[in-house]
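**Student:** What follows is a predicted structure for the sequence shown.
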Amino acid sequence: MLEAKYQDFYDQIIHKIPKEKIFTDKLHTLAYGTDASFYRLIPKIVIKTDNAKEVQDIIELSNSMNLSITFRAGGTSLSGQAISDSILIITSRNFSNFKIASDVSYISLEPALTGAQVNGLLARYSKKIGPDPASINAAMIGGIAANNASGMCCGISQNSYKTLKSMKLIFSDGTKLDTSCEKSKDSFRKTHGEFLKNLKSFSDDTKANEELRAKIERKYKIKNTCGYSLNSLIDFDDEFEILEHLIIGSEGTLAFIEEITYYTVEDLKDKASTLIYFKDIKEACSAVTKLKLAKEAKTINVEAVELMDRAGLASIENDPAMPVFIKDFDEKVTALLIETRAISDEQLDIQTAQIEELLSEFSVVRDIYFTKNVAEYTLYWKIRKGLFPAVGAVRETGTTVIIEDVAYPIECLAEATLELQELFKKHNYSEALIFGHALEGNFHFVFTQDFSDPKEVKRYDDFMNDVVHSVAVKYQGSLKAEHGTGRNMAAFIEVEWGYDAYMMMKKIKNLFDPKGLLNPGVIINDDAQAHLKNLKTLPATNEIVDKCIECGFCEPTCPSNELSLTPRQRIVVNREISRLESIGEHKEAKEYKDLYQYDGIETCATCSLCSSACPVKIDTGNLTKHLRAEQISDTSKSIANFVANNFSATLKGVRIGLHSANFIHKVLGTPSMETVTKTFRDLSRNTLPKWSITMPKATSININFEQKVSNKKVVYFPSCITRSMGLNDASQEEKQLFDVTVELLQKAGYQILFPQNLPNLCCGMPFSSKGFNDAAHTKSAQLEDALLHVSEFGEYPILCDTSPCTKKMLESFSHKLNIYEPIEFALEFLTKELEFTAIEEPITIHTTCSSRKMGLEDKFNSLAKLCSTNVIIPADVKCCGFAGDRGFNFPELNKSALRYLKEQTSGAKMAFSTSKTCEIGLSDESGLDYNSIFYLVNKVTKSKNL
């Protein structure tokens, strides 16, 4: 039950915002209320907002009722600034409109676009936004601006503060302001004249205070996100310039960012990177200082310098992609990852030579080697960006991982860093490591912490107080360089800034938010113990996911991220269930389990794309499969085993069902069929599968056809889907996939071999995805044995026409066989035998989850471009959400996952993929007829031997 004041709020807000976007139950408030920090508050109410009008309505109502609110975007923030025990407003992924200037000099963005999405929009113009945090793939624009997040390359010259053009804001009383619009500013002057007058006086007073002004100038020569952006008070004279720049880094405590317009920056394509290994951290820091001074003197061009100490290198040295020699380094070796960019390849060579010359005086343990190879330097940066979560993966289960974020004046970098290492030793944080943006004097240090033990909390407090004194007092650095103040450093702002500056920050907060309702406790917090309260624990739940530190990197790839839960949120809930069970609270744990069934288990696509985005490869899809297996009754297992042992009969049943549906469709017609089936589905409470025009008709195959004997042989395993599901009624194609594949292989001169007992063969995926592991193993073993024999134990390549089945075979088989799905087979074999003539008609392709996880995304793009001169690839479509047969029973998952598909494939005439079930859902949501890429390959090729 909600408290009376929150119930009153709820009863009123449901008349303005759809009820399904408002959450008060324990599962969603816990799951949606979690961010990447080591703090936890559980909100009373969570509201997902799609637009600024909804946010304005919430702000106005909460203001009138004196209820506090907190804004949250991607939830990748690390300092506790995006959590609430009151009302949490989440910008849904639909809050993502944008507009690019005609000359691409600026881009206007709503808050829910991720940084990676924005850079994707600008890439064709060789532009990007300035901020480049390591979390850019998951962090949303609203959070990037609200935290003044910077990152690897932007330093202090291209962060949000420096590249801001204008903003649209909503204030604590609901007033809106567009700083790019004179009419809006005139209106604001009339209603908020006193506000602007006070803001101007703050600026005048600060400029007149020579000591404070000098301190601000000095502190913003390095990265600093601790407290409010006081530099705005001395950098600008115009009240609106001051206002909008104060919003940068204000962490939702001053106003809501409805839209931000950034000046774009050049994205130079010629790049080179190197990993240089120095004898120790002092030598590496000395090299950084020299690089920084040379860059400031404009004698070299260096884009980024990232430091990784020996402990950091140790955390990733077992990655198969890393050089093996790292394991042999002694305990002091420290690496610098350096990148330089240029306007041409020739200029790039000059720049790399200059850097090598400048660093020649330093002691390195390996020769300096710059690479221009995109795959190599992309790997370097991927590993660097994944260092923080990677450390979390090797922590002791039950502990949390903490990342701190400091900056030092560059001239004292080596000395200060050595002192920091001494503090690790003093407080016995032996596992701590240092990495970060060394060129800006900005280091992150990471250590593991147990917050369940009061003695450990005391140790943490003692350590942090020593760090604060060292960084902020002794070296006059920043306690938060780019992660934001949050709850983590709110208690120490006065220590860093002094009394006058802190009082000015309080005045700013009071001016913008006189009732103190916007994100209370963040930035301004007089509780000296604030950093020790509401600490989050990470209890063990399942070894599949126990390494997770809840960073949220997985969330953009998840097909259910707007429908139900994300991988991170599923893990959060499972941890809470395990915690409750461990203390005997089984009734409450059962309540969570009941709530979790739909959001956590039924609407998980188990596509495992989360593992591809996770720095430590956590596969929450496997957790879901594990939980499904636990729920299976003995009766269900027996049925599954019966189906597996009578598989050909099962496929006959599928064909009969499809024949029946097709017959009824012909009798009723499409509109009536849709109405009738929807009615029955509604009456069954969605237990009956959804029917649509894209539902395939039944088909069967005939492997007894005439072939020419050839020394080129291929084993063709048509999937069970291909053997039972054919074209749909809306398709313009005439031939079934099996027939097209055979025609294509014969055109290429292949003699086709089929495994024995084909009607009974299956890769096992339909069983494993539902948790029927025994049945899945049985079918997989049968198929492996059949393919071993027909391929002469791997002498001939094996083609499967469906990517998910191919991946399942590669994962399950114990013998190494040469198994291919359509993309790789076409590129490796058919391009040698067939002549491709690209068509001009625009096409679109969908890379399935399985293909992505097999590393085939770029290869699919290449194959498509061999076939068409106009290939459309939707930027925001990953997993289709159909998930085998789940799209029939939970079509809302498919619909949510493909919500951008129709818009982003506009103009395409033909559409292709490599999985029939995916193609059903894709066709349904796009209005296009998706078919196997083999249809197009067959259409555009002829034999080279003719």
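**Tutor:** Structure's in. What do you need? Numbering: from 1, shown residues only.
**Student:** can we go C-alpha only for contacts and neighbour counts from here?
**Tutor:** Fine.
**Student:** And the strands in the stretch 1-150 of the chain?
**Tutor:** For the stretch 1-150 of the chain, the strands defined by DSSP state E, counting those that start in this stretch cover 22-23, 45-49, 69-72, 87-91, 98-100, 106-109, 127-128.
**Student:** Nearest to F882, out of those?
**Tutor:** The closest of the strands of the stretch 1-150 of the chain to F882 is strand 45-49. By CA to CA, the value is 24.2 Å.
**Student:** quick one: that closest one to strand 87-91, angle?
**Tutor:** 20 degrees (axes from the mean of the first three to the mean of the last three CA atoms, to 10 degrees).
**Student:** what's strand 45-49 packed up against?
**Tutor:** For strand 45-49, the helices and strands in contact under the criterion 3 or more CA pairs under 8 Å, 6 or more residues apart in numbering; DSSP states H and E are strand 22-23, helix 26-32, strand 87-91.
**Student:** tell me the most buried of those?
**Tutor:** strand 87-91 (a mean of 26; mean count of other CA atoms under 10 Å).
**Student:** hmm, who's touching it?
**Tutor:** 33, 43-50, 55, 67-73, 111-112 (CA atoms under 8 Å, 6 or more residues apart in numbering).
**Student:** Show the buried residues in those residues.
**Tutor:** Among the contacts of strand 87-91, those classed as buried by neighbour count (16 or more other CA atoms under 10 Å) are 33, 43-50, 55, 67-73, 111-112.
**Student:** follow-up on the earlier one: redo the helices and strands packed on strand 45-49 as TSV? Include distance to K292.
**Tutor:** Conversion of the helices and strands packed on strand 45-49 to TSV gives the following (distance: least, CA to CA, whole Å):
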stretch	distance to K292
strand 22-23	50
helix 26-32	42
strand 87-91	38
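**Student:** for these, which one sits closest to L788?
**Tutor:** Nearest to L788, of the helices and strands packed on strand 45-49 and by CA to CA, is helix 26-32 at 46.6 Å.
**Student:** Could I get the contacting residues of I819?
**Tutor:** Here I819 is in contact with P797, I798, L799, C800, T806, M809, L810 (CA under 8 Å, 6+ apart).
**Student:** and the gap between the nearest residue to the last one once chain neighbours are set aside and C800?
**Tutor:** Leaving aside its sequence neighbours, L810 sits nearest to I819 (CA to CA, 6 or more residues apart in numbering; 7.2 Å). With the distance defined as CA to CA, to the nearest Å, I819 ends up 7 Å from C800.
**Student:** Overlap in contacts, those two.
**Tutor:** Jointly contacting I819 and C800 under the rule CA under 8 Å, 6+ apart are T806.
**Student:** try it against this one:
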Amino acid sequence: MNRTQLNDVAKLPKEYHDFWMQVSHVIPQSRMFCDPLYTLAYGIDASFYRLIPKVVLKANTTEEIKEILEASQKFKVPVTFRTAGTSLSGQAVTDGVLVVLKGGWRGYRISNNGEKIALEPGIIGAEANRYLKPFARKIGPDPASIDSAMIGGMAANNSSGMCCGTADNSYQTVEEMKIIFGDGTVLDTGDKTSCDDFIKTHSAWVREIEKIQDEIHDDPQLTEMIHHKYKIKNTTGYSLNAFVDYTDPIEIIKHLMIGSEGTLGFIAEITYRTVIEHPHKASALIFYPDMEQACLAVQRLDRNSVSAAELMDRISLKTMEDKPGMPEYLKTLSPTVTALLVEVRAADPELLDQATTRVAALLEGIPTVLPLKFTAIKAEYENLWNIRKGIFPAVGAIRPLGTGVIIEDVAFPRENLAEAAIALRNILDKYDYKDAIIYGHALDGNLHFVFTQDFGQPEDLPRYEGLMRDVGELVVQRYGGSLKAEHGTGRNMAPFVELEWGNKAYLMMKRLKNAFDPKNLINPGVILNDNPHVYLENLKNMPQAHAIIDTCTNCGFCEAICTSKNLTLTPRQRIVIQREIAELRRSGKEPERLERLVQDFKYAGNQTCAVDGLCATTCPLSINTGDFVKVLRSQEITPKGYWVAKKLARHMAGVTGVMQWGLGAVNSAHHLLGTEKMKALTEGTRRMSGNRLPLWNPWMPSRGKVSSTIIQAEPRTDRKAESDSLLKVVYFPSCISRSMGPAKDDRDQRPQSEAVLSILAKAGYEVIMPPRMEGLCCGMPWSSKGFFEIADQKSAELEKVLYEASEQGKYPVLCDTSPCLYRMKSVMNSLNLYDPVEFIHDFLLERLEIHKIPETVAIHVTCSSVKMNLTGKFRAVAEACAEHVVLPEDVHCCGFSGDRGFTFPELNRSALASLKPSLPSECHSGYSNSRTCEIGLSLHSGISYQSIVYLVDRCSKSIVGI
């Protein structure tokens, strides 16, 4: 530890200091945090509560978890576990020790031909389904957050979703489980020896479980209440249904862990029985005159007739009216209209037709606003589901700045759904939440209601308190429903558990918690809490920081795709820190803490952000945190820095010339000294410079150049002479490809431009090279560093030259580097611009004779290509050229980010940590469409990555006579 870290540890309360010192023997310092920046960054989750942990640990192994729990018991320090932090009810926040599992716990095993899958808690739900896809299976739980939520949280909260209902949730589909309890004991429920040993060593626990079970069985009224409550969705309190569904204590413990929210122990692995993923689907969006008619329709449906039935009130539909791709008729609906979105699934088209006909017959006689119509066209039914999926994010986007979005989650018996939904709307109106929306999984009687609240205004708290009091009375006392259907109890509903379950059942839950965790140190205050006002305390404020990020709701959906997620901060965490900095600056409070956050953010938030913008592709609100970081960089520019940048921009030809000379010299040294000596020399030099000098690596490119000879298009026959005369393209080699040639061990040693010109000639294209090319640049290097004005000047200069070269936009323009092309497309409106992948796919493949090579090749779709929706075309081009194509699904942005791969190589290393293990041993070459990305990909895969144009050129020749 450095001096600053030692000071942070020294400031911890004694029990936390002693805890830290003990666990530091098994957890590396790089995964331990007690500083202001990281504790705040990790402290915030998707809920509307704010508690800042004193210590944050990233634990990756069973041994580390056991050590953490042992130290927790020894020093009486509370511990909370968290996976993705997408939970909404305050069950994963703490002011004690936060143990983060994200980034580790990635193991899985598939057995019984996909009928079972064992998963560690750090795997994202959608990833599990991807592993099961070849078997036409999936896991049962299907929460809306499945693309971000992780298995540990999904099991611990008994998450369900739109289709799984109460039949396929974690409780119903859990097969086995590995659990680490607070005393360090590991129980493997699938191992008889482990179970027998546990029963012997924990006989007191077992006796208490058996005693509670006997008391429930001896109370018919309580037993009946338990049966009733779990006919609908219910995650309020502990899973008391385990006591009536099972007699074996191990089975009871296993099922008690589901929905326990990390308060009874740690789920180290869960084995699910999987469910069938039917390949054929059809959906219908049905509009009813009012809520009552929609709910009557729901009562005619069940899981045998439809897989999902989603209710949406008129206000929720209104939030989606102006979204791209939404049907125009949404704007014409009357104020009382309520929609029902239903889906049916089947094994083949014939069975699907039968299913849709059956549903139409079941709903016949209930008046609709528009005719009922099913669609089995993928694009059409996905657009219908985009309406449903976009509702919650849409509220976040249109909410008043500074307010938070609260989503509550209740369930009613289906026979009471209509009157209960109307009563719920009346309560919302009573407390002036008139813009609140109501929607949900109607097939399960599960309704969500969403509203905005400014917790920075204390006078609003009584309004929220009154709302929750009346909702509790409505759900529990009037209709015998669930106060938490699928989002978990958390802190949000902990004070109301006794209201829902009654005193006897509540005391049983307290005895259960005491048996498993007698010192109340495992996620205390969650599910059970004696503080009646805990749901009104530690509420999260949402201060404004910048227009780009102010709409963020902290959902965390951006984190899975983030380049720096396992190195420093994620987009959500960057926003959390910047909001805190903005608030501290406004208030003038805690100046020392403010200064520390500003200083620490420079590396963690700014320098290690790849600014690739992929976070916007998974953010429900399309927030591009990379663009915000560019703004921060622009604010740090000094007059001298601006002068230097402008000077370089004006002398671009000289800059590229110096780069070419330097790379040539370094490449010569590499050949002369050899890799090992070169590596030792450059690493030592970099250390001596305080890491100011870029880091050399063995895949550093040689001197780049542009082919001076235009390859003539091959002669064509008269059959297409007229069309061939129009086959012209302007080719602009980017400054990167002009400067950087192949690396020493690259497979193809030709300049990239030579390969481009070769395939264009084979396809019969006449190539136009822009004049004064050596001084041209798209502006991206300046934009990424915050020199926006200079970047726009370079872009405008390039656009003018390309416009003239293309005869005022008559001919297409091809740029050979994807990130540069993306920049050009975003600022140039007068040109038809193409990336190599798109141009090859759309124009060249049909004009080339392709001979597939009998090889396995890897491809990497750059972040700019992803944003241009080129993934499918990239795969198609590669598959046209090679028999086997590998696209590692867990690799997103490579993190090279222009020059970051040289200046902050740890970002590239972290981003590509899973690349090499993802490639089969028979894969010896890779292809992409960005020269700098290819350097990092080669370095961390051990194989040569080059432009896709090399592969196409290698596999193609002209078609004779076209």
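**Tutor:** Cool, got the structure. Treat the numbers as computed from the prediction; the structure is a model and nothing was measured.
**Student:** List the contacts of the counterpart of V952 of structure 2 in structure 1.
**Tutor:** Aligned counterpart of V952 of structure 2 in structure 1: V937 (TM-score structural alignment). Applying CA under 8 Å, 6+ apart, we find V937 of structure 1 in contact with F836, C867.
**Student:** Is V937 of structure 1 in a helix, a strand, or coil?
**Tutor:** When classified by DSSP: H, G, I helix; E, B strand; the rest coil, V937 of structure 1 comes out as helix.
**Student:** List the residues that contact whatever residue of structure 2 lines up with F836 of structure 1.
**Tutor:** By TM-score structural alignment, F836 of structure 1 lines up with I850 in structure 2. Contacts of I850 of structure 2 were listed using CA under 8 Å, 6+ apart, and they are A880, C881, V952, C955, S956, K957.
**Student:** same deal with P371 of structure 2?
**Tutor:** P371 of structure 2 neighbours (CA under 8 Å, 6+ apart): I286.
**Student:** can you do 6 Å?
**Tutor:** If you count contacts by CA atoms under 6 Å, 6 or more residues apart in numbering, P371 of structure 2 has none.
**Student:** Whatever residue of structure 2 lines up with V391 of structure 1 - how many residues pack around it?
**Tutor:** Matched to structure 2 by TM-score structural alignment, V391 of structure 1 sits across from V395. V395 of structure 2: 24 surrounding residues under other CA atoms under 10 Å.
**Student:** Kindly report the same for A616 of structure 2.
**Tutor:** A616 of structure 2 has 20 neighbours, counted by other CA under 10 Å.
**Student:** Structure 1: which residue goes with that one?
**Tutor:** So, by TM-score structural alignment, A616 of structure 2 is matched to S611.
**Student:** In what element of secondary structure is that match found?
**Tutor:** Per DSSP states H and E: S611 of structure 1 is located in helix 609-613.
**Student:** If we go by neighbour counts, what in stretch 769-785 of structure 2 is buried?
**Tutor:** Those would be 769-770, 773-785, for stretch 769-785 of structure 2 by 16+ other CA under 10 Å.
**Student:** next one: stretch 261-274 of structure 1
**Tutor:** Buried, per 16+ other CA under 10 Å, within stretch 261-274 of structure 1: T261, Y262, Y263, T264, V265, D267, D270, K271, A272, S273, T274.
**Student:** again with stretch 11-28 of structure 2
**Tutor:** L12, Y16, H17, D18, F19, W20, Q22, V23, S24, I27.
**Student:** Spatially, which two of those residues are the most separated?
**Tutor:** Between any two of these (CA to CA), the greatest distance is 17.8 Å, for L12 and I27.
**Student:** Mind telling me which residue is nearest the centre of structure 2?
**Tutor:** Note on structure 2: the residue nearest the mean C-alpha position is A560, at 3.5 Å, using CA atoms, centre = their mean.
**Student:** Map that residue across to structure 1 for me.
**Tutor:** For A560 of structure 2, the residue aligned by TM-score structural alignment is P556.
**Student:** Validate this expectation: its match resides in a helix.
**Tutor:** Yes. Counting by three-state DSSP, P556 of structure 1 falls inside a helix.
**Student:** Grab the nearest non-local neighbour of it.
**Tutor:** A138 (6.0 Å).
**Student:** Pull the number of nearby residues for the one you found.
**Tutor:** 25.
**Student:** That one maps to what in structure 2?
**Tutor:** So A138 of structure 1 corresponds to S148, using TM-score structural alignment.
**Student:** Against P327 of structure 2, how distant is its match?
**Tutor:** 28 Å.
**Student:** Next: W643 of structure 2.
**Tutor:** Taking CA to CA, one finds W643 of structure 2 at 51 Å from P327 of structure 2.
**Student:** try D214 of structure 2
**Tutor:** D214 of structure 2 is 57 Å from P327 of structure 2, by CA to CA.
**Student:** As a check, name the ranges of all helices in the stretch 201-350 of structure 1.
**Tutor:** 210-219, 231-235, 239-247, 281-296, 310-316, 345-358 (DSSP state H, counting those that start in this stretch).
**Student:** Could you check which helix or strand contains the aligned partner of I752 of structure 1 in structure 2?
**Tutor:** Here I752 of structure 1 is matched to V767 in structure 2, going by TM-score structural alignment. Assigned by DSSP H and E, V767 of structure 2 belongs to strand 766-768.
**Student:** same thing with L810 of structure 1?
**Tutor:** helix 803-812.
**Student:** what about that helix, how far off from structure 2?
**Tutor:** If you overlay the two and look at helix 803-812 of structure 1, the average distance to its match in structure 2 is 0.8 Å (mean CA distance after the TM-score superposition for structure 1).
**Student:** What lies in contact with the lengthiest helix in structure 2?
**Tutor:** Among the segments of structure 2 that qualify as a helix by DSSP state H, the longest is helix 652-673. Outside helix 652-673 of structure 2, the residues within contact range by CA under 6 Å, 6+ apart are M678, S702, R703, G704, S739, E774, G775.
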